[in-house]
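Trainee: quick one, fold the following:
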Amino acid sequence: MVKAPHGFVELVVSGRVVVPEAELEERFSRSSGPGGQGVNTADSRVELTFDLAASSSIPEPMRARMLQRLDGRLVDGRITVSASEHRTQLANRRAARDRLTEILREAATPPPAPRRPTRPTRGSKERRLQAKRSRSEVKRGRGRFTE
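Mentor: Presented below is the predicted three-dimensional model:
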């Protein structure tokens, strides 16, 4: 995360991709769970939304890949992450941003190189056949004795 001049934090997805604060939308609501008397008054739950489909900070080929990979999580091209595990709003904001950064980073990684098919070596074929022969001998030795 990079500290922006106005005090908020930008999301660093990769070395070239930084999501500015202006493209993030936060909503706050009351959180369930621990918090004592303050749980009924403080809006500590955070919903962080990012419009991936309309983002200008992500290059087009990467955005297309991210949209495809996150298809099940997106609603109208927007991804939403919520955090309510901490008592304070600030800690939940950090947790939501960390989670969103991780999701975007994972979706942005390029696909692995395609596997090149290989053939078994002669030695590996011979070892396999020898193991089959020796296993067969073991099993044949378990037969009934006929004296």
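Trainee: contacts, neighbours, all on C-alpha from now
Mentor: Fine.
Trainee: what about the residue nearest to Val9 when sequence neighbours are not counted, distance to Ala54?
Mentor: If the residues on either side of it in the chain are set aside, Val9 comes closest to Lys3, at 4.8 Å by Cα to Cα, 6 or more residues apart in numbering. Between Lys3 and Ala54 the distance is 23 Å, computed by Cα to Cα, to the nearest Å.
Trainee: cool, and Arg128?
Mentor: Counting by Cα to Cα, the separation of Arg128 from Ala54 is 56 Å.
Trainee: end to end on stretch 34-50, go ahead and measure it.
Mentor: Across its full length, stretch 34-50 reaches 28 Å between end residues, using Cα to Cα.
Trainee: let's see this one next to it:
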Amino acid sequence: MIPVTRRIAIDERELSETFVRASGPGGQNVNKVSTAVELRFDVAGSPNLPEEVRQRLARLAGRRLTLDGVLVLRADRFRTQERNREDALERLLGLIREAAVPPPPPRKATKPTRSSQIKRVDEKKRRGNVKGLRRGRIDHD
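Mentor: Coordinates of the predicted model:
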């Protein structure tokens, strides 16, 4: 089991990795060695994810989620297969951790208190008087 959060852990058997050739520069090595990693995780079929986390993860995954509910992450930033495997796993765990955080509740609209309204108006008058004094206008309220 791979720990994700205190409450969520995913089974290593739920992950599937395939190795493909990386694109980009790399000289002769790039044409011979399959260093890029394609990590697949079945979001829809995972028994270890709570339903609300699964829904948020699907929303976060966007285009990386297939129609079958499988999250596909491709890692090819590094030149070695091992580093790309670690990178793909870290990105998956980061996505799941982000999905595990529930969204904040919507803000409740409140009315300002009567005393805060009076304070605000008094402060505006006081500032107006200060600025009026700078211009030579005297307005004593």
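Trainee: so the residue nearest to Val9 of the first structure touches Val12, yeah?
Mentor: No - using Cα atoms under 8 Å, Lys3 of the first structure is not in contact with Val12, being 10.3 Å away.
Trainee: Arg78 of the first structure maps to what in the second structure?
Mentor: In the second structure, the residue equivalent to Arg78 of the first structure is Val70, according to TM-score structural alignment.
Trainee: dump the residue contacts of that match.
Mentor: Contact partners of Val70 of the second structure, counting by Cα atoms under 8 Å, 6 or more residues apart in numbering, are Arg40, Phe41, Asp42, Val43, Ala44.
Trainee: how many other residues sit next to the last one?
Mentor: Think Ala44 of the second structure. Taking other Cα atoms under 10 Å as the criterion, the count of residues near Ala44 of the second structure is 18.
Trainee: which secondary structure state does it sit in?
Mentor: Assigned by DSSP: H, G, I helix; E, B strand; the rest coil, the conformation of Ala44 of the second structure is coil.
Trainee: what's the matching residue for it over in the first structure?
Mentor: So Ala44 of the second structure corresponds to Ala53, using TM-score structural alignment.
Trainee: burial count for the closest residue to that match other than its chain neighbours?
Mentor: The shortest distance from Ala53 of the first structure to any non-neighbouring residue, by Cα to Cα, 6+ apart, is to Gly77 (4.8 Å). Counted with other Cα under 10 Å, residues neighbouring Gly77 of the first structure total 15.
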